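K.L.:
This is a predicted model, with the sequence first.
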Amino acid sequence: MISFVQVLDFIGTFAFAISGIRLASAKRFDWFGAYIVGLATAIGGGTLRDVMLNVTPVWMTDPIYLICTAFAMFFVIIFGKYLIHLNNTFFFFDSIGLALFTVVGFDKTIALGFPFWVAIIMGSVTGAAGGVIRDVFINEIPLIFRKEIYAMACVIGGLFYWICLQMGLEAYLSQIIGFVTVLVVRILAVKYQITLPILKGDPANGQKKE
């Protein structure tokens, strides 16, 4: 029987794949290139997480992730014209994937017996690393390195998830609260342009002297 976390994982895979394919289409990638970008976005964070947790990456044991990405590809091909005209399409799917994968990464790490601070880090890796790989593939500065609150939303969501577990809430309620927290933090940060402080330095120090 499929668990609630698996459902979140599949939906997150679909959402993240669409975000990657959507950006690849804007860069005029061909179908195969767009699929690779979508796949890397969908499985990149989970693969990095599993390698660090010393377990086999999930997509190597279950083809559903490749299939989900294929469905995302067809979705973008069929509804591409509508998606292009919706300026918030990328933000919507990226935020959904970010929130869902944070919960999935946190839950898997806890299930393997790691402490909560490791789970928060792994949740953040699961949520944010795929987006980093996507942005590198399409030659953009990764969102995690910009002023926008991105990975920090994962950290906050992970903390709320853990607090809910400590309060004795049911696992699925804790997962929903963690998901909603990441999503709300991400949306509010973008809407009200809330950013982290910028580390200032002397740009001249990074330039070569003639």
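P.N.:
Noted; the coordinates are in hand.

K.L.:
Please make it C-alpha for all contacts and neighbour counts, starting now.
P.N.:
OK.

K.L.:
what sits against the closest residue to I198 other than its chain neighbours?
P.N.:
Take I198 and drop its neighbours on the chain: the residue closest to it by Cα to Cα, 6 or more residues apart in numbering is K147, 7.4 Å away. Contacts for K147 (Cα atoms under 8 Å, 6 or more residues apart in numbering) come out as T195, L196, I198.

K.L.:
my read: the second one touches R146, true?
P.N.:
Translated: L196. No. If you go by Cα atoms under 8 Å, L196 and R146 don't touch, sitting 9.4 Å apart.

K.L.:
Helices of this protein, residue ranges please.
P.N.:
In the chain, the helices defined using DSSP state H lie at 4-26, 31-52, 64-85, 89-111, 116-137, 151-166, 171-191.

K.L.:
packing partners for the second one?
P.N.:
In this case it means helix 31-52. In terms of contacts (3 or more Cα pairs under 8 Å, 6 or more residues apart in numbering; DSSP states H and E), helix 31-52 is packed against helix 4-26, helix 64-85, helix 116-137.

K.L.:
Now find how far off-centre the second one is within its chain.
P.N.:
Shown here is helix 64-85, whose average C-alpha point lies 17 Å from the average C-alpha point of the whole chain (Cα atoms, centre = their mean, to the nearest Å).

K.L.:
Can you give me the buried ones in that helix?
P.N.:
Y65, L66, C68, T69, A70, A72, M73, V76, G80, L83, I84 (16 or more other Cα atoms under 10 Å).

K.L.:
Can you tell me which of these comes closest to W117?
P.N.:
The nearest member of the buried residues of helix 64-85 to W117, counting by Cα to Cα, is Y65 at 27.2 Å.

K.L.:
got a list of what the spatially closest residue to the closest one that is not a sequence neighbour touches?
P.N.:
Spatially, and ignoring its direct neighbours in sequence, Y65 is nearest to W59 (5.9 Å; Cα to Cα, 6+ apart). Contacts for W59 (Cα under 8 Å, 6+ apart) come out as I43, T47, Y65, L66.

K.L.:
Next up, a structure to set beside the first:
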Amino acid sequence: MQIGTMETIEVLGTVAFAISGSFAAMQRRLDPFGVLIIAFVTSIGGGTVRDMLLGDTPVAWMRDVNYCLLILATSVATIFFKTHIKKFKITLFLFDSLGLGLFTMLGIQKGINFGLSPGICIALGTITGCFGGVIRDTLLNTIPLIFRKEIYATACILGGSLYFGLKHYKLGDDMANIAVIAFIFVLRIVVVKYRLTLPKFGY
């Protein structure tokens, strides 16, 4: 995968999760500083955990302050335009789903760059896509989506499996990346629209 493509995916994912985090914080009526913090942890949480597991330190956002500035600018813009967006819940869902697909693909590619097996790459993609949301929901005193019956981490796993299936049949890198990101995004929309869930265990 070309470096430029990876950077594009990371920028788009960062923006998507910054918007997602900002809307989640505004739903809880946090002040501007709180919105910024939630946007920040949503955007960099998964990548930070991934890089620490890989021993790739300092982690990405510490090496490039532009990502911090991007999160700041996105958060401010989201706060500014909030009066023009009536359906916070739908907006949060769409950007969270888009960020999930983008960051899952980014995590998979980073695992490939480190020469790891497909299974571990898929796990890294799932961590990159999900853990920012886990930290966000924990700080907002909400049970993280990944721990509920809603199909969330499963979408990352299925998307990662699709990627390696497509690569097995020699599909080009860019096409495979787009296909996986679109698959995860559309799958999240379908499962929420039709209320498809995983089995729920407990008493």
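P.N.:
Noted; the coordinates are in hand. Given the structure is predicted, the values throughout are model-derived calculations rather than measurements.

K.L.:
Give me the TM-score for this pair.
P.N.:
Between these two chains, after superposing, the TM-score reads 0.95 (TM-score structural alignment, normalised by the length of the second structure); 201 aligned residues with a Cα RMSD of 1.3 Å.

K.L.:
that older thread, what lines up with the residue nearest to I198 of the first structure in the second structure?
P.N.:
Using TM-score structural alignment, the equivalent of K147 of the first structure in the second structure is K149.

K.L.:
picking that back up, what is the nearest of the contacts of W59 of the first structure to V180 of the first structure?
P.N.:
Out of the contacts of W59 of the first structure, the member with the shortest distance to V180 of the first structure (by Cα to Cα) is I43, at 21.6 Å.

K.L.:
ok, the closest one - contacts?
P.N.:
Contacts of I43 of the first structure by Cα under 8 Å, 6+ apart are T13, W59, Y65, G130.

K.L.:
cutoff 7 Å now
P.N.:
Contact analysis of I43 of the first structure by Cα atoms under 7 Å, 6 or more residues apart in numbering lists G130.

K.L.:
Give the equivalent position in the second structure for Y161 of the first structure.
P.N.:
Match for Y161 of the first structure (TM-score structural alignment): Y163.

K.L.:
next one: P63 of the first structure
P.N.:
Under the alignment (TM-score structural alignment), P63 of the first structure maps onto V65 of the second structure.

K.L.:
measure that match to L102 of the second structure for me?
P.N.:
20 Å (Cα to Cα, to the nearest Å).

K.L.:
More neighbours: which of these two?
P.N.:
L102 (31 against 10; other Cα atoms under 10 Å).

K.L.:
Is the more buried one in contact with I181, as I believe?
P.N.:
Yes. Counting by Cα atoms under 7 Å, L102 of the second structure touches I181, with 5.7 Å between them.

K.L.:
Pull up the aligned stretch in the first structure for stretch 105-120 of the second structure.
P.N.:
Under TM-score structural alignment, the match for stretch 105-120 of the second structure in the first structure covers residues 103-118.

K.L.:
Now do the buried residues in the matching stretch.
P.N.:
Here stretch 103-118 of the first structure shows V103, V104, G105, F106, D107, K108, T109, I110, F116, W117 as buried, counting by 16+ other Cα under 10 Å.

K.L.:
Which residue range of the first structure does stretch 185-194 of the second structure align onto?
P.N.:
Under TM-score structural alignment, the match for stretch 185-194 of the second structure is residues 183-192.

K.L.:
How about residues contacting the matching stretch?
P.N.:
Here stretch 183-192 of the first structure has contacts from S95, I96, A99, E148, I149, Y150, A153, T195, using Cα under 7 Å, 6+ apart.

K.L.:
can you rerun that using 6 Å?
P.N.:
Outside of stretch 183-192 of the first structure, the residues within contact range by Cα atoms under 6 Å, 6 or more residues apart in numbering are A99, A153.

K.L.:
roughly how far out does it sit from the chain middle?
P.N.:
On Cα atoms, centre = their mean, the centre of stretch 183-192 of the first structure falls 15 Å from that of its chain.

K.L.:
Y161 of the first structure contacts I176, correct?
P.N.:
No. Look at Y161 of the first structure against I176 with Cα atoms under 6 Å: they stay out of range, at 8.4 Å.

K.L.:
Between the two, which is the more surrounded one?
P.N.:
Neighbours per residue (other Cα under 10 Å) separate Y161 of the first structure from I176, with Y161 holding more: 28 against 15.
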